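**Q** When you get a sec, could you give me coordinates for this:
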Amino acid sequence: MESSFDDLSLFVSLVRAGSLVSLSQREGVPLATISRRLKKLEQRLGVTLIYRSAWRFQLSQAGEAYYQAFAQRMDDWDNALQQLQQQNHELSGPLTLSASSTLSIGPLRPVLRDFVCAYPDIELNMLLTNQIIDLQAKQVDLAVRIGPQADSGLTQQRLGQVSTGLFIGQGLAQTLRQAGTLPEHPRELHEQRLIVFEHIPVWRMSDGAQQMELRPKPATQVSNIVMASELVASDMGIALLPFSEMGPALAAGQVEPLLPNWRGPMRDIFAVWPDGKLLTARARRLRDFLRERMALMPELQGQMPVVEGR
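**A** Purely as a prediction, here's the structure:
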């Protein structure tokens, strides 16, 4: 007949305490509760484990055998539990992060670099991909994803926001201004060379008062957002791109916003992990570190990047 883990633990602790009274005082458990649980355990086993009275507390032969069989196992369990709790509360050990490769090698690159520098004892494993992966199958502790997650088996907390806007290369903008053909409204975009990022095939924009949907005919279509940005910076056309990707090109004076009052839809950035999974201290620190740093980055709060000196 099986005995519960709690009752086994109680029995071992009772033997080590030397009396019911001592265990009651040490653990703060009522004496009657300890006596009742010990009696229940003996009834299940069909043997007397401890001879006890007002003047006697002595293990029976069965009790001695039972204690010798389980005492070391209970110690091993307690040690393993303490080690696990210590690991979960320490800022050291393994941590697996899944994140968008576009965000990670773009605006989040200095943030992730600083986290690694700040917490050298955390063994960070970064799975960087724009594909949705199975977090449980890959044993991911924390993921960073853009847009709400349809999977109900995930817990998500908002970290920031990304928005899109129209961008044009400085050289092309100057040429169009001189010719008087620089677009002044989104409906004039069809007259220009357009670079289309394949994940934004339809350009939905609003200036707060009006909304417009444009299905651009691309002069060039690309699947990589970095290449789309490079093409814009090289004066190859106009593109609708995330603010989060345009900071370096804006800072270098290679591109400028076009029709800045017109914005594309905003999408939230989330920290995500499997529902019901307890985050370790390492994962919580990374989540909080990302949120704190991203709060200081306009391009990750749905705003245009701040370019110093301009």
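**Q** going forward, measure contacts and count neighbours with C-alpha atoms only.
**A** Noted.
**Q** what ranges do the strands span in the chain?
**A** Taking DSSP state E, the strands of the chain run over residues 50-52, 57-59, 93-99, 122-128, 142-146, 154-162, 164-169, 194-197, 203-206, 211-214, 220-222, 238-242, 255-263, 267-274.
**Q** Just send those strands back as a markdown table, with mean neighbour count too.
**A** As requested, the strands of the chain are exported to a markdown table (neighbours: other CA atoms under 10 Å):
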| stretch | mean neighbour count |
| --- | --- |
| strand 50-52 | 16 |
| strand 57-59 | 16 |
| strand 93-99 | 20 |
| strand 122-128 | 17 |
| strand 142-146 | 22 |
| strand 154-162 | 19 |
| strand 164-169 | 25 |
| strand 194-197 | 23 |
| strand 203-206 | 18 |
| strand 211-214 | 13 |
| strand 220-222 | 15 |
| strand 238-242 | 27 |
| strand 255-263 | 19 |
| strand 267-274 | 21 |
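**Q** Can you add distance to residue 15 and give the ones you listed back as JSON lines?
**A** Supplementary listing: the strands of the chain in JSON lines, determined by distance: least, CA to CA, whole Å:
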{"stretch": "strand 50-52", "distance to residue 15": "9"}
{"stretch": "strand 57-59", "distance to residue 15": "8"}
{"stretch": "strand 93-99", "distance to residue 15": "37"}
{"stretch": "strand 122-128", "distance to residue 15": "41"}
{"stretch": "strand 142-146", "distance to residue 15": "44"}
{"stretch": "strand 154-162", "distance to residue 15": "44"}
{"stretch": "strand 164-169", "distance to residue 15": "69"}
{"stretch": "strand 194-197", "distance to residue 15": "71"}
{"stretch": "strand 203-206", "distance to residue 15": "73"}
{"stretch": "strand 211-214", "distance to residue 15": "77"}
{"stretch": "strand 220-222", "distance to residue 15": "73"}
{"stretch": "strand 238-242", "distance to residue 15": "67"}
{"stretch": "strand 255-263", "distance to residue 15": "72"}
{"stretch": "strand 267-274", "distance to residue 15": "42"}
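**Q** I have a second one here; can you model it like the first so I can compare?
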Amino acid sequence: MDNRAGEMVVFVRVVEAGSFSQAARLLLMTPSTVSKLIARLEVRLGARLIERSTRRLTLTGEGQFYYERSRALLDQLAETEQQIEQGGAETEGIVRVTSSVAFGAAALEPLLPAFFEAFPRIVVDLSLSDEVVDQYLERTDVAIRIGGLSDSNLMARKIGKTRRGIAASPAYIARHGMPQTADNLVHHNCLGFNFRRSNAVWPMRNGGRIAERMLSGALLANNGETIRRMAIAGVGIARLADYHLRGPIARGELIEVLPDSTLNDSEEIHALFRGTQFLPARVRAFLDFMVPRMQHFLDHD
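**A** Model (predicted):
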């Protein structure tokens, strides 16, 4: 009898466990049985799915594709069985979501009460971090990413674009003066980020020309909320997205610095997820509900 679903279960467990032996323990099988099953699967498909080494397992391109589709199909199968068992009940399950700290707090969290009212049987497992999460390693369903997208097999829905601005507190400006040109920033305490994908270069427009300036300061942080709070406290000057700054600027806690120099400094925001044809109902429901509302949030900065 054809047992492709069983093969998918074993393959997915191997990928997510990171080893044949660990997968075997979880599946209550022997490592040799798991290894033979994966080898038989590769022969049937006519493609190598996993590169073996003494230290780790690495997916080939075909393996990555097979993993994505298998994971989605198994999730869909589980949802189908749950709904049949419950008499066709509404969409349910866990949606694992990651977002940057500030965007998640400002744009995503306020939408959750209405989402839970519309989908009372969906659980949102939300993690806020300005570090980039590997969706395959972390089993994340949806990742809200700010900035350029790297080449990957992930699908994306564009949420919108946000402009970055530069701001400082009235107290800081009173002590150190208001920068009059982009060149003045090298003499100021410019707060920055410490994660690997960040750098200390701020793109600034000087007339019709865009120049990148390497700046430094007394603080490096791993999230925009810390940078914003320290800017409000008068520690230094911050370069942050509009959704970080608009509240403090409206309340007079921050003053925008060199606004004409940052007009072209913007970043796109996307919702990333795995696959489309076999997207689990719970993930599709989350995206269909959240993306238009987050687009509205950005359009009304």
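**Q** For residue 62 of the second structure, what is the enclosing helix or strand?
**A** Secondary structure from DSSP states H and E places residue 62 of the second structure in helix 61-85.
**Q** That helix - contacts with which helices or strands?
**A** Under the contact criterion of 3 or more CA pairs under 8 Å, 6 or more residues apart in numbering; DSSP states H and E, helix 61-85 of the second structure touches helix 4-17.
**Q** one step back: sort out which residues of the helix holding residue 62 of the second structure are buried, please.
**A** For helix 61-85 of the second structure, a neighbour-count test (16 or more other CA atoms under 10 Å) marks 63-64, 66-76, 79-80, 82 as buried.
**Q** Which among the strands of the first structure is found nearest to residue 17 of the first structure?
**A** strand 57-59 (10.7 Å; CA to CA).
**Q** Can you check which part of the second structure that closest one sits on?
**A** Per TM-score structural alignment, strand 57-59 of the first structure has no counterpart in the second structure.
**Q** middle-most residue in the second structure, spatially?
**A** Taking CA atoms, centre = their mean, the centroid of the second structure lies closest to residue 143, which sits 3.2 Å from it.
**Q** Quick one, which of the strands of the first structure gets closest to residue 27 of the first structure.
**A** Among the strands of the first structure, strand 57-59 sits nearest to residue 27 of the first structure (CA to CA), with 18.5 Å.
**Q** starting at the chain centroid, how far to the closest one?
**A** 54 Å (CA atoms, centre = their mean, to the nearest Å).
**Q** cool, and stretch 179-192 of the second structure?
**A** Stretch 179-192 of the second structure has its C-alpha centroid displaced from the chain centroid by 30 Å (CA atoms, centre = their mean).
**Q** can you pull the buried residues of that stretch?
**A** 182, 185, 188, 189, 190, 191, 192.
**Q** In the first structure, what range does it match?
**A** Under TM-score structural alignment, the match for stretch 179-192 of the second structure is residues 183-196.
**Q** contacting residues for the residue nearest to residue 154 of the second structure when sequence neighbours are not counted?
**A** With sequence-adjacent residues excluded and distances taken as CA to CA, 6 or more residues apart in numbering, residue 154 of the second structure is closest to residue 274, at 5.0 Å. Residue 274 of the second structure is in contact with 68, 141, 142, 153, 154, 155, counting by CA atoms under 8 Å, 6 or more residues apart in numbering.
**Q** Out of those residues, which comes closest to residue 91 of the second structure?
**A** Nearest to residue 91 of the second structure among these is residue 141, at 15.4 Å by CA to CA.
**Q** Neighbours of that closest one, how many?
**A** 22 (other CA atoms under 10 Å).
**Q** Tell me if I'm right that it and residue 99 touch.
**A** No - shown here, residue 141 of the second structure and residue 99 do not form a contact pair, counting by CA atoms under 8 Å, at 11.5 Å.
**Q** ok, now how distant is whatever residue of the first structure lines up with residue 125 of the second structure from residue 137 of the first structure?
**A** The alignment partner of residue 125 of the second structure in the first structure, by TM-score structural alignment, is residue 125. Distance check for residue 125 of the first structure against residue 137 of the first structure: by CA to CA, to the nearest Å, it reads 15 Å.
**Q** ok so, going back, my read: the residue nearest to the centre of the second structure touches residue 273, true?
**A** Yes - counting by CA under 8 Å, residue 273 is a contact partner of residue 143 of the second structure at 6.7 Å.
**Q** Determine how far stretch 152-167 of the second structure lies from the middle of the whole chain.
**A** Distance, stretch centre to chain centre, for stretch 152-167 of the second structure: 10 Å (CA atoms, centre = their mean).
**Q** should've said stretch 63-72 of the first structure
**A** Put simply, stretch 63-72 of the first structure sits 45 Å off its chain's centre (CA atoms, centre = their mean).
**Q** For it, buried residues please.
**A** Buried residues in stretch 63-72 of the first structure, counting neighbours by 16+ other CA under 10 Å, are found at 63, 66, 67, 71.
**Q** do the same with stretch 222-239 of the first structure
**A** In stretch 222-239 of the first structure, counting by 16+ other CA under 10 Å, buried: 225-226, 228-239.
**Q** Check the residues you listed and tell me the two furthest apart.
**A** For these, the maximum inter-member distance is 15.7 Å, found between 225 and 235 (CA to CA).
**Q** quick one, what contacts residue 180 of the second structure?
**A** Counting by CA under 8 Å, 6+ apart, residue 180 of the second structure touches residue 258.
**Q** That one and residue 21 of the second structure: what is the separation?
**A** Per CA to CA, residue 180 of the second structure is found 63 Å from residue 21 of the second structure.
**Q** list the contacts for residue 289 of the second structure?
**A** residue 115.
**Q** switch to 10 Å and redo it
**A** Residue 289 of the second structure makes contacts with 111, 112, 114, 115, 118, 119, 283, as judged by CA atoms under 10 Å, 6 or more residues apart in numbering.
**Q** Show only the entries of those found in helices.
**A** The helices, defined by DSSP state H, take in 112, 114, 115, 118, 283 from those.
**Q** so the last one touches residue 143, yeah?
**A** Put plainly, it is residue 283 of the second structure. No - in this structure residue 283 of the second structure lies outside contact range of residue 143 using CA atoms under 10 Å: 11.3 Å.
**Q** All set now, cheers.
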